[in-house]
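Asks: I need the structure of the sequence given here:
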Amino acid sequence: MILDQFTKKLFSSKSGKDSNAKSLLKSISWRIVGTIDTIVISYIITGQLVMAVSIGSVEVVTKILLYYVHERVWENASKIKADEPAAEYIRS
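Replies: Okay, here's the model as predicted:
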């Protein structure tokens, strides 16, 4: 009962949007689903469980790093556009 109230506070926000904690847990669970998918596909292709788990283990690290770089590139691209001065037109 006490845990239920704590969980509701942790995962809800007043604006109706997901809380940061819920978004983080959703991200982690999605990464787990993606890694399991990679392991299953790798096992189907290679037929070797050890190889499939190895591929899945490497995939977790590389996807996290690639996602981080992807986010930073998008963040910088957004800032450049936002920081540019507005175009001024001369009327004649």
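
Asks: C-alpha only now, for contacts and for neighbours.
Replies: Fine.

Asks: quick one: the residue most central in space within the chain from residue 34, how far?
Replies: By C-alpha atoms, centre = their mean, the chain has its centre lying nearest to residue 27, at 5.2 Å. Remark: distance between residue 27 and residue 34 (C-alpha to C-alpha, to the nearest Å) = 10 Å.

Asks: Residue 61 too?
Replies: Distance, residue 61 to residue 34, by C-alpha to C-alpha: 12 Å.

Asks: ok, the two, which is more surrounded?
Replies: Each of residue 61 and residue 34 has its neighbours counted (other C-alpha atoms under 10 Å); residue 34 has more, 16 against 10.

Asks: My understanding was that residue 12 contacts residue 18; is that so?
Replies: Yes: at 6.1 Å, residue 12 and residue 18 qualify as touching, with contact defined as C-alpha atoms under 8 Å.

Asks: Here is a second sequence; please produce its structure as well for comparison:
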Amino acid sequence: MRILVMGLPGSGKTTLCQKLKTQFENAVHLNADEIRERFNDWDFSDEGRLRQSKRMRRLADEAVANGQVAIADFVCPTEETREQFDPDLTVWMDTIDKSRYKDTNKVFRAPNHYDFKFDDWEQANDPEPVVAAVMQQSTSRKIAKAVTWRILGTGVMMLLAWLITDDVAAALSIGAADLIVKSVLYYFHESIWDKVKWGSITKIQQR
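Replies: Okay, the predicted model is just below:
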């Protein structure tokens, strides 16, 4: 999952991201300044900002491919940069009206779409609402994938059965049996995988 924590410099993005990172067993915090330093790219022109957004997206995708939660911490000032990063969840840190950087203030535009808007510093210190949303999205995505895959699989099985037997009733019976048997098998398969923590998005249990 790619989480974007965006807002003006000094709005509390890094504070929230650091706290978010501690809430997951396997997460990476992608700080924009650290990334710019790593690539020696301090170009804040429109082209430079788009290049940075593309770079952040690539690093986030690499983290997700490794089973991590990617927490991206950068200004992401325009709709174009946000669309390019394409987050699964967006947090807008709307805690200040302007930063000390006039050029950034000039280009920054309030986002049209976001999942959370934090407008005070107290919220920057409370990652729990974002964590809950991440866990809910993860569960909903798994369920949606399981259902759509099962519908597709059963549909293909029924079509093949009909082509082989030329009997609609038989095809429907085979499809129904396929749906029931494979759904039960999938349940036990997922139950086993629930015990395997590798590659999972898991909230750390607070003691």
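
Asks: before we move on, back to that, residue in the second structure paired with the residue nearest to the centre of the first structure?
Replies: Matched to the second structure by TM-score structural alignment, residue 27 of the first structure sits across from residue 146.

Asks: from the middle of its chain, how far away would whichever strand or helix holds its match be?
Replies: In this assignment (DSSP states H and E), residue 146 of the second structure forms part of helix 128-165. Mean-position distance between helix 128-165 of the second structure and its chain equals 18 Å (C-alpha atoms, centre = their mean, to the nearest Å).

Asks: list the helices and strands it packs on?
Replies: Applying 3 or more C-alpha pairs under 8 Å, 6 or more residues apart in numbering; DSSP states H and E, one finds that helix 128-165 of the second structure makes contact with helix 168-194.

Asks: Try it again at 10 Å.
Replies: Where contact means 3 or more C-alpha pairs under 10 Å, 6 or more residues apart in numbering; DSSP states H and E, helix 128-165 of the second structure is packed against strand 2-6, helix 13-21, strand 89-93, strand 116-118, helix 168-194.

Asks: deepest of the ones you listed, which one?
Replies: Each of these was scored by mean neighbour count; the highest is strand 2-6, a mean of 25, by mean count of other C-alpha atoms under 10 Å.

Asks: Okay, buried residues for the one helix or strand residue 58 of the second structure maps to please.
Replies: Element membership of residue 58 of the second structure [criterion: DSSP H and E] is helix 46-65. Within helix 46-65 of the second structure, the residues scored as buried using 16 or more other C-alpha atoms under 10 Å are 49-57, 59-61, 63-64.

Asks: out of those, which one sits closest to residue 106 of the second structure?
Replies: residue 49 (13.4 Å; C-alpha to C-alpha).

Asks: Please say which position in the first structure the closest one maps to.
Replies: Residue 49 of the second structure maps onto nothing in the first structure, by TM-score structural alignment.

Asks: returning to what we had before: what's the angle from the helix holding residue 146 of the second structure to helix 168-194?
Replies: 150 degrees (axes from the mean of the first three to the mean of the last three C-alpha atoms, to 10 degrees).

Asks: Nearest residue to residue 22 of the first structure in space, please, no chain neighbours.
Replies: Ranked by C-alpha to C-alpha, 6 or more residues apart in numbering and with sequence neighbours excluded, the top spatial neighbour of residue 22 of the first structure is residue 11, at 5.2 Å.

Asks: Give me the neighbour count for the one you found.
Replies: Residue 11 of the first structure has 15 nearby residues by other C-alpha under 10 Å.

Asks: Might you report the residue contacts of it?
Replies: By C-alpha atoms under 10 Å, 6 or more residues apart in numbering, the residues touching residue 11 of the first structure are 17-23, 25.

Asks: Spatially, which two of those are the most separated?
Replies: 17 and 25 (14.5 Å).

Asks: roughly how far apart are the residue nearest to residue 22 of the first structure and residue 27 of the first structure?
Replies: Distance from residue 11 of the first structure to residue 27 of the first structure, by C-alpha to C-alpha: 14 Å.
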